[in-house]
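Peer 1: I'll drop the sequence and a predicted model, then ask my questions.
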Amino acid sequence: MWGVKVDGRVERGEQTRRQILRRAADIASVEGLEGLSIGRLATELEVSKSGVFAHFGSKEELQLATVRAAAAIFVARVVDPAMAAPAGLERLALLLDGWLAYSEERTFPGGCFFYAVQAEFDARPGRVRDQLVELDARWHALVRDTAADVPGVGDPGQLAFELVAFLELANAQSVLHGDQRAYDRARAAVRGRLADFRR
């Protein structure tokens, strides 16, 4: 055929990188980004330390790549399905429900990856914090802009603030207290808040 020949070593390298980052994101969601180490990942994935190091070069680069990988998983799991819906209340409801399912179904074992790692870096200047700040701002802007497309919403920024607070509290209560009912409460709170705009 006319297809381009793919170097098997390159493909294997990319596959290994994806496996490393997926495992790193799972660990970080429970233990934080500081819990990551090249040695630990090499041992758990049964690859050489030098192989892991070659992909990232430093702990900070590993942390940054892990955040990017988690963001890609989040977008695929939460954002993309909602964006397929028409703009307005349906899209906003899907976005919020998608976030709750992402946390409740433990896409990452520690609940929301970003909720888990933000507290670790919120007062620590540097590239990792900058990346987390940017991603958090993008999420809040997405919820706000999606809310702005709902007829009757007076202050989309305020509504977004309240809705995100419901989501994050459900995640926190579930992770800290093992309270799975928190997701039902958050869904009820979201429905109650959005009911104002269904009339």
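Peer 2: All right, it came through fine. Residues are numbered from 1 along each chain as shown.

Peer 1: all contacts plus neighbour counts: C-alpha atoms, from now on.
Peer 2: Noted.

Peer 1: Geometrically speaking, which residue is the centre of the chain?
Peer 2: By Cα atoms, centre = their mean, the chain has its centre lying nearest to residue 74, at 4.1 Å.

Peer 1: quick one, what contacts the closest residue to that residue other than its chain neighbours?
Peer 2: Of all residues not flanking residue 74 in the chain, residue 102 sits nearest, at 7.8 Å (Cα to Cα, 6 or more residues apart in numbering). By Cα atoms under 8 Å, 6 or more residues apart in numbering, residue 102 lies in contact with 74, 77, 78, 111, 112.

Peer 1: Check it against this one:
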Amino acid sequence: MAKGEATRGVILDEAGRLMRRVGLGGLTIGSLATQTGMSKSGLFAHFGSKESLQLQVVEHNTERFTLEVIRPALKAPRGEPRVRALFANWLEWDSAEGGCPLVAAAFELDDQPGPLRDRLVSNQRDWTDTIAMIFTGGITEGQFRPDADPRQFAQDLEGVMLAFHLTSRLLSDPEAGARARTTLDRLLAAAAA
């Protein structure tokens, strides 16, 4: 990896941490300069504009989400173990300081057209497809009913995850994780073959 790429990666990691605290709208070249101790002109040379910075941070967080949540889950056996691994990894990701930056950005930009929202829409579709694909593996393995609807399961699981995000982040409910796992158990029991 070239020095410039390594520097960009470090900056994007820091920008991701900042985004978890201030939201995507609060992430500016100026706020990142303050956070990193770098000059605005130096950061501008890396990103060119606030929108470019924000888009690259969303891309960077998407890559990190894939590496920390999805790929490790794919190592679990197909079917229910893989669904549980995906869910556990997501809970851990969302439990980090500041929560899931992609969920926060989705709420922030849900009605603001433009490239950032377009990227988040693409992320969400990919995420829903991933959940559905992993669930379909459980149907193929005979662990879930053949008539179970993978898209419905994906939406239901996403609902559990969003409820966890709100109850743990906004309400600071210490039981949010336990409730989320109980709901996952119920979803899996309803889908069982």
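Peer 2: Nice, I can see it. These numbers were taken from a predicted model, which means no experiment stands behind them.

Peer 1: And the helices in the first structure?
Peer 2: 8-31, 38-45, 49-56, 59-74, 80-83, 89-104, 113-121, 127-148, 156-177, 181-195 (DSSP state H).

Peer 1: What residue in the second structure is paired with the residue nearest to residue 74 of the first structure?
Peer 2: Alignment note (TM-score structural alignment): residue 102 of the first structure maps to residue 93 of the second structure.

Peer 1: and the gap between residue 149 of the second structure and residue 155 of the second structure?
Peer 2: Distance from residue 149 of the second structure to residue 155 of the second structure, counting by Cα to Cα, to the nearest Å: 10 Å.

Peer 1: circling back: out of the helices of the first structure, which is the most enclosed?
Peer 2: helix 89-104 (a mean of 20; mean count of other Cα atoms under 10 Å).

Peer 1: check contacts around the residue in the first structure that residue 159 of the second structure lines up against.
Peer 2: Matched by TM-score structural alignment, residue 159 of the second structure corresponds to residue 165 in the first structure. For residue 165 of the first structure, the contact set (Cα under 8 Å, 6+ apart) is empty.

Peer 1: And for residue 173 of the first structure?
Peer 2: Residue 173 of the first structure touches 179, 180, 182, counting by Cα under 8 Å, 6+ apart.

Peer 1: which of the residues you listed show up in the second structure as well?
Peer 2: Using both residues aligned by TM-score structural alignment, their matches' Cα atoms under 8 Å, the second structure keeps these contacts from these: 179, 182.

Peer 1: I'd like the contacts of residue 173 of the first structure as TSV, with distance to residue 191 of the first structure appended.
Peer 2: Output for those, formatted as TSV (distance: Cα to Cα, whole Å):
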residue	distance to residue 191 of the first structure
179	20
180	18
182	14
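
Peer 1: Now flag whichever of the contacts of residue 173 of the first structure is closest to residue 130 of the first structure.
Peer 2: Distances from residue 130 of the first structure to those, taken as Cα to Cα, are shortest for residue 182 (30.3 Å).

Peer 1: what do we get in the second structure for that closest one?
Peer 2: Residue 182 of the first structure maps onto residue 176 in the second structure when the alignment is built from TM-score structural alignment.

Peer 1: likewise residue 195 of the first structure?
Peer 2: With TM-score structural alignment as the criterion, residue 195 of the first structure matches residue 189.

Peer 1: what does residue 134 of the first structure give?
Peer 2: Match for residue 134 of the first structure (TM-score structural alignment): residue 122.

Peer 1: Its match and residue 12 of the second structure, how far apart?
Peer 2: For residue 122 of the second structure, the distance to residue 12 of the second structure (Cα to Cα) stands at 20 Å.

Peer 1: go on, residue 103 of the second structure?
Peer 2: Residue 103 of the second structure is 18 Å from residue 12 of the second structure, by Cα to Cα.

Peer 1: can you check residue 180 of the second structure too?
Peer 2: The value you get for residue 180 of the second structure to residue 12 of the second structure, if Cα to Cα is used, is 31 Å.

Peer 1: Could you do residue 132 of the second structure as well?
Peer 2: Counting by Cα to Cα, the gap from residue 132 of the second structure to residue 12 of the second structure is 30 Å.

Peer 1: contacting residues for the residue of the second structure positioned farthest from its centre?
Peer 2: Relative to the mean C-alpha coordinate of the second structure, counting by Cα atoms, centre = their mean, the farthest residue is residue 41 (30.3 Å). Residues near residue 41 of the second structure by Cα under 8 Å, 6+ apart: none.

Peer 1: That one maps to what in the first structure?
Peer 2: Applying TM-score structural alignment, one finds that residue 41 of the second structure aligns to residue 50 in the first structure.

Peer 1: cool, and residue 64 of the second structure?
Peer 2: Aligned partner of residue 64 of the second structure by TM-score structural alignment: residue 73.
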